[in-house]
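[1] Take this sequence and fold it.
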Amino acid sequence: MEIKQGIQRFYMLDGNKEIGEVTFTEEHPLVLSINHTYVDPHYRGKHIAKQLIQAVVDLAVKEHKTIDPVCSYAKAWFQRNESAQAILYKKKP
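    Okay, here's the model as predicted:
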């Protein structure tokens, strides 16, 4: 299985079959908003979504951007990973 980067998304392939994806938008030049995470039901429980979110985090770090986790999985991932909190986008009140 391998992770590929597309336009505003990362996806995982098992051979030629796409088995998961995470999509994001650039709401601001320095903010990536993760808006969707999906893993094929037959592949759930194998940490694929976790790897896809990590790919977005790695991209954000590389490009000196922050992340706004919009989808429920991304929100939960950031709550569980305190070391990634520093990269979260801080919304102004």
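[2] drop to CA atoms for contacts and neighbour counts, all remaining ones
    OK.
[3] Need the single longest helix in the chain, by residues.
    Ranked by residue count under DSSP state H, the longest helix found in the chain is helix 48-62.
[4] how about the helices in the protein?
    Along the chain, counting by DSSP H, helices occupy 48-62, 72-80.
[5] Most tightly packed of these?
    With neighbours defined as mean count of other CA atoms under 10 Å, these peak in mean count at helix 48-62, which reaches a mean of 18.
[6] so what's residue 27 up against?
    Shown in contact with residue 27 (CA atoms under 8 Å, 6 or more residues apart in numbering): residue 33.
[7] Now the second one, please; I'll put the structures next to each other:
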Amino acid sequence: MDWQYENGRIYSTDENGELMCEATFIRKENGEMDIDHTYVNPVLRGQGVAAQMMEVVAEYFRKEQLKTTATCSYANIWLKRHEKLYPDILSEDTSDQAVACKIDGKH
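    Predicted coordinates for the structure are as follows:
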């Protein structure tokens, strides 16, 4: 994947510019991040792309020394499953974070 980084977004497109996968995140009032959305194009689902994308997001947060929670249900589960690999990016609020799927920009 050729990862693109924008403010609040990490994503990849194909050679035609079609969105293949995306993670979005927002800065909370306390300065920590919230991963609020993940997406994988249907043609790539079931191939481990979402997990690969979350590794890229986690490494980005590590490099930027950011703490995070996740209201996106997939991201929340992924963070909890990988808490031993990425303890430095996990917010203290991670275990108490309410989750909801974000569809069309709304929870």
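[8] picking that back up, now distance to residue 2 of the first structure too, for the helices of the first structure, in TSV please.
    Converted to TSV, those look like this (distance: least, CA to CA, whole Å):
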stretch	distance to residue 2 of the first structure
helix 48-62	10
helix 72-80	20
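[9] Figure out which of those helices is closest to residue 91 of the first structure.
    Among the helices of the first structure, helix 72-80 comes nearest to residue 91 of the first structure, with 14.3 Å by CA to CA.
[10] ok and the closest one relative to helix 48-62, angle-wise?
    If you take axes from the mean of the first three to the mean of the last three CA atoms, to 10 degrees, helix 72-80 of the first structure sits at 70 degrees to helix 48-62.
[11] got the contact list for helix 72-80 of the first structure?
    With CA under 8 Å, 6+ apart as the test, helix 72-80 of the first structure has contacts from 34, 37, 50, 53, 69, 84, 85.
[12] quick one: the residue positioned nearest the centre of the first structure from residue 69 of the first structure, how far?
    For the first structure, residue 53 is the residue whose C-alpha lies nearest the centre (CA atoms, centre = their mean; 2.8 Å). Noted for residue 53 of the first structure: a distance of 10 Å to residue 69 of the first structure, by CA to CA, to the nearest Å.
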